[in-house]
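Have a look; sequence and predicted model below, questions after that.
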Amino acid sequence: MPEAGALRWPLTGYGTRELVLGTALLGGAAALAAWVWAPLAIAPAGLWLLLVNFFRDPERVPPEGEGKLVSPADGRVADMVRVREEEFLHSDALRIGIFMSVFNVHVNRAPVAGLVVYRGYRPGKFHNAMGPEATRENECSSVGIERPDGSRVLVRQVAGLIARRIVTDCAVGDDLQRGERFGMVKFGSRLEVYVPTGAAFRPRVKVGDRVRAGETVLGEMGAPGA
């Protein structure tokens, strides 16, 4: 998986194509604008800075503690609801939805350590990620993780109104560490974590809280069936 440490700036390898293309186009636009009238170059230069800012990938240090479930995304907790999850868990679950604006870091990180035992993809629409129809109808990619104790968690990347490309950089059989990068949703969207109600999950956040991927503890999981 791409690592930021090899770069002078903490930029994700998931955005290489967009950064190269954007730099070429906006650099050319800035040069042309400056040739016409120097202050005009400010606009494309500002857009380039926004592009670079979007693909930033700062290092994160996950908290210690086996049962801690960390946020898979930067953003704001948009909802916490009990649902029936039939794609992977096949059980009642608590869904924690996290909305990412275009100003958030968009690299996604594993909420728990464990083995990837499921990958799923659903083509769909591109509703506003804040709307209730987004979780039902939007394009999404799902990753099912089984922890060493046998408990399972589903994390789902959901496309939004602006986000039109989901990157899921893991496969069935991969071992993920808590807080490890596993992909991103480009240009704003939503991440969802599903925890079975039988996992004795104790939430540590509430709707409206700001969270950071790989660091903010969303809650603590007990033993399966506890």
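Yep, it's here. What you see is a predicted model; the values in this text were computed from it and never measured. Numbers count the residues shown, from 1 in each chain.

From here on, just use CA atoms for contacts and neighbour counts.
Fine.

Name all residues that make contact with N128.
Residues in contact with N128, defined by CA atoms under 8 Å, 6 or more residues apart in numbering, are 134, 160-161.

try 10 Å this time
Contact partners of N128, counting by CA atoms under 10 Å, 6 or more residues apart in numbering, are 134, 138, 159-163, 188-190.

just the strands in the protein please.
Counting by DSSP state E, residue ranges of the strands within the chain are 68-70, 75-85, 91-100, 107-109, 114-122, 140-146, 152-158, 165-168, 175-176, 181-186, 189-196, 202-203, 210-211, 217-220.

Okay, and which of the contacts of N128 map to helices?
Counted as lying in helices by DSSP state H, out of the contacts of N128, are A134.

which one of the contacts of N128 is nearest P123?
N138 (7.2 Å; CA to CA).

Isn't that closest one up against M130?
No - if you go by CA atoms under 10 Å, N138 and M130 don't touch, sitting 11.3 Å apart.

shared neighbours of those two, anything?
Any residue near both N138 and M130 by CA under 10 Å, 6+ apart counts here, and that gives 160-161.

Against L19, how distant is L51?
When distance is defined by CA to CA, to the nearest Å, L51 is 7 Å away from L19.

If you could redo that for S71, that was the one I meant.
The span separating S71 from L19 equals 26 Å under the rule CA to CA.

And for P58?
With distances defined as CA to CA, the gap from P58 to L19 amounts to 17 Å.

and what of R147?
Here the distance between R147 and L19 works out to 35 Å (CA to CA).

the more surrounded of P58 and L19?
Between P58 and L19, counting by other CA atoms under 10 Å, L19 is the more crowded of the two (19 against 14).

quick one, what contacts the more buried one?
By CA under 10 Å, 6+ apart, the contact list for L19 reads 11-13, 25, 48, 51-52, 54-55.

ok, longest helix in the protein?
For the chain, the helix reaching the highest residue count under DSSP H is reported as helix 16-36.

Now do the buried residues in it.
Across helix 16-36, burial judged by 16 or more other CA atoms under 10 Å covers 19, 22-23, 26-27, 29-31, 33.

so which of those comes closest to T197?
Distance from T197 was checked for each of the buried residues of helix 16-36 by CA to CA. The minimum falls on L19, at 41.5 Å.

Nearest residue to T23 in space, please, no chain neighbours.
Of all residues not flanking T23 in the chain, W48 sits nearest, at 6.7 Å (CA to CA, 6 or more residues apart in numbering).

And here is the other one:
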Amino acid sequence: MTIHKEGHSLLISLLIILGVLNAPLYYYIPQFGIWHGIALTVSVIFYLLILQFFRNPNRTIPQGENLVIAPADGKVVVIEETEENEYFKDKRIQISIFMSPLNVHLSRNPISGVLKYFKYHPGKFLVAWHPKSSTDNERTTLVTENSNGVQVLFRQIAGALARRIRWYVDEGDQVNQGEEFGFIKFGSRIDVFLPLDSKINVTLEQKTRGGETIIAELPQ
């Protein structure tokens, strides 16, 4: 397991800040020894929580042209037929995965193929499980088409704490299943929109592992 590049500068800055905050306790008020230990313990726990947020674990990625892989670690909070109004403008099956601040937050390609559509939308920062977060929050929309001509739309959605969405792909790119295409900082959600005749392999409240869990199978 490695630390994701999005966390490098933040983790270094945080380490310096915590060091600056703790040092005066030891040098200028040594009589409060017990509080030194408490402050140091709180600082270490806080730093480790931030550190684990940026972890980048190795994953064994299943391969299959018709397989749809979970784009993120988290919990399935929505499985429903819905109208997708931005790109397809028809009915699709929506699967939504909510990421808590304790989950890995890098975003992975659910299928391999050509990125046919990409758009960034500025917006609000409603809590990620809010029904309108999919259409009102800051978000990106991506559509990948596999070699069979089947298209899957997936959307990074910022949450109340997630104030920065990153992406590393452009329209026209060839993308590979399970590889990272972006990152969302501090709590968020990813929606996936599939053809109606897809086979769904997950259930509500099920936990997913990005790049490993097969959430659906596309029609052949």
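Thanks, I have it. It should be emphasised that the depicted structure is a prediction, and the values quoted were computed from it without experimental measurement.

Surely E180 of structure 1 and P62 touch.
Yes - at 8.9 Å, E180 of structure 1 counts as touching P62 under the criterion of CA under 10 Å.

how about the nearest residue to G114 of structure 1, chain neighbours excluded?
With sequence-adjacent residues excluded and distances taken as CA to CA, 6+ apart, G114 of structure 1 is closest to R147, at 4.3 Å.

For that neighbour, grab the count of nearby residues.
Residues lying near R147 of structure 1 (other CA under 10 Å) number 18.

what sits against D209 of structure 1?
If you count contacts by CA under 10 Å, 6+ apart, D209 of structure 1 has them with 75-78, 98, 218.

What's it aligned with over in structure 2?
Under the alignment (TM-score structural alignment), D209 of structure 1 pairs with Q206 in structure 2.

how close does that match get to G37 of structure 2?
Q206 of structure 2 is 40 Å from G37 of structure 2, by CA to CA.

With F125 of structure 2 instead?
According to CA to CA, F125 of structure 2 stands 37 Å off from G37 of structure 2.

Those two - which one has more neighbours?
More neighbours surround F125 than the other of F125 of structure 2 and G37, with 20 against 14 (other CA under 10 Å).

Settle this for me: that one is touching I165, isn't it.
No - shown here, F125 of structure 2 and I165 do not form a contact pair, counting by CA under 10 Å, at 11.7 Å.

shared neighbours, those two?
138-139, 157-158, 188.

follow-up on the earlier one: list the contacts of the residue nearest to G114 of structure 1.
Contacts for R147 of structure 1 were tallied using CA under 10 Å, 6+ apart; they are 66-67, 112-116, 153, 175-176.

Recalculate using a threshold of 7 Å.
Under the criterion of CA atoms under 7 Å, 6 or more residues apart in numbering, the contact list for R147 of structure 1 reads 113-115.

What separation do you get for D175 of structure 1 and G65 of structure 1?
Distance, D175 of structure 1 to G65 of structure 1, by CA to CA: 18 Å.

Tell me which of these two has more neighbours.
Looking at D175 of structure 1 and G65 with other CA under 10 Å, you find the greater number of neighbours at D175, namely 17 against 8.

returning to that earlier point: and N138 and M130 of structure 1? Which one has more around it.
Set side by side, N138 of structure 1 and M130 give different neighbour counts by other CA under 10 Å, the larger being at N138 (21 against 18).

which position in structure 2 aligns with the more buried one?
N138 of structure 1 maps onto N137 of structure 2 when the alignment is built from TM-score structural alignment.

Its match against A128, yeah?
No - taking CA atoms under 7 Å as the definition, N137 of structure 2 is not a contact partner of A128, at 8.4 Å.

shared neighbours of those two, which are they?
When contacts are counted by CA under 7 Å, 6+ apart, N137 of structure 2 and A128 are jointly contacted by A158.

on that earlier part again, for W37 of structure 1, which of the strands of structure 1 is the nearest?
Of all those, the one in closest proximity to W37 of structure 1, counting by CA to CA, is strand 181-186 (32.9 Å).

could you redo the buried residues of helix 16-36 of structure 1 as CSV and give each row distance to P44 of structure 1?
As requested, the buried residues of helix 16-36 of structure 1 are exported to CSV (distance: CA to CA, whole Å):
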residue, distance to P44 of structure 1
L19, 14
G22, 10
T23, 10
L26, 5
G27, 7
A29, 6
A30, 5
A31, 9
A33, 8
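
Now for those residues: which two are most distant?
Maximum pairwise distance in the buried residues of helix 16-36 of structure 1, criterion CA to CA, is 20.2 Å, between L19 and A33.

Now V107 of structure 1: closest residue in space, sequence neighbours ignored.
M184 (4.6 Å).

how far away is that neighbour from E66 of structure 1?
Using CA to CA, M184 of structure 1 is found at 25 Å from E66 of structure 1.

ok so, going back, keep only those of the contacts of L19 of structure 1 that are in helices.
The subset of the contacts of L19 of structure 1 that ends up in helices is 25, 48, 51-52, 54, with DSSP H as the criterion.

gap between the residue in structure 1 sticking out farthest from the centre and A30 of structure 1?
Among the C-alpha atoms of structure 1, the one most distant from their mean position (CA atoms, centre = their mean) is that of V36, at 40.8 Å. Using CA to CA, V36 of structure 1 is found at 10 Å from A30 of structure 1.

likewise A93 of structure 1?
Relative to A30 of structure 1, A93 of structure 1 is positioned 50 Å away (criterion: CA to CA).

Ok, F54 of structure 1 next?
The value you get for F54 of structure 1 to A30 of structure 1, if CA to CA is used, is 20 Å.
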